[in-house]
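got a structure for you, letters missing:
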């Protein structure tokens, strides 16, 4: 799936139109992906420091 560029206002409007349970699911996925990205970024930095 290709990324789609949208304005901040459009994204805000779309998120505001979601039912709360769907917003919670989307938010949970965002947090999981962000956490994984942070973990791997820190891990890569640590490995680069060791090498």
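Structure's in. What do you need? Everything quoted here is computed from the prediction, not taken from an experiment.

can we go C-alpha only for contacts and neighbour counts from here?
Will do.

look up how far residue 10 lies from residue 17.
11 Å (Cα to Cα, to the nearest Å).

put this beside the first:
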């Protein structure tokens, strides 16, 4: 019975390990968002030219 309990706990550990992995992936897209931000400032200078 104890062995089965350990197995269940192992599954939980795996889920925890997988959770942190997706986090780094979300952080990666964040840097991508800042890139589009600089693009928005570009149109602003055009407004000044007008």
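Yep, that arrived. Note that the structure is a prediction, hence the values are computed from the model and not measured.

what does residue 17 of structure 2 align to in structure 1?
Under the alignment by TM-score structural alignment, residue 17 of structure 2 pairs with residue 35 in structure 1.

can you check residue 7 of structure 2 too?
In structure 1, the residue matched to residue 7 of structure 2 (TM-score structural alignment) is residue 25.

so how far is residue 45 of structure 1 from the residue positioned nearest the centre of structure 1?
The centre of structure 1 sits closest to residue 30, judged by Cα atoms, centre = their mean, with a distance of 3.5 Å. For residue 30 of structure 1, the distance to residue 45 of structure 1 equals 22 Å [Cα to Cα].

cool, and residue 31 of structure 1?
Separation of residue 31 of structure 1 from residue 45 of structure 1 (Cα to Cα): 21 Å.

what do you get for residue 36 of structure 1?
14 Å.

same check, this time on residue 28 of structure 1
Applying Cα to Cα, the value for residue 28 of structure 1 to residue 45 of structure 1 is 26 Å.

which strand or helix spans residue 13 of structure 2?
With elements taken from DSSP states H and E, the one containing residue 13 of structure 2 is helix 2-18.
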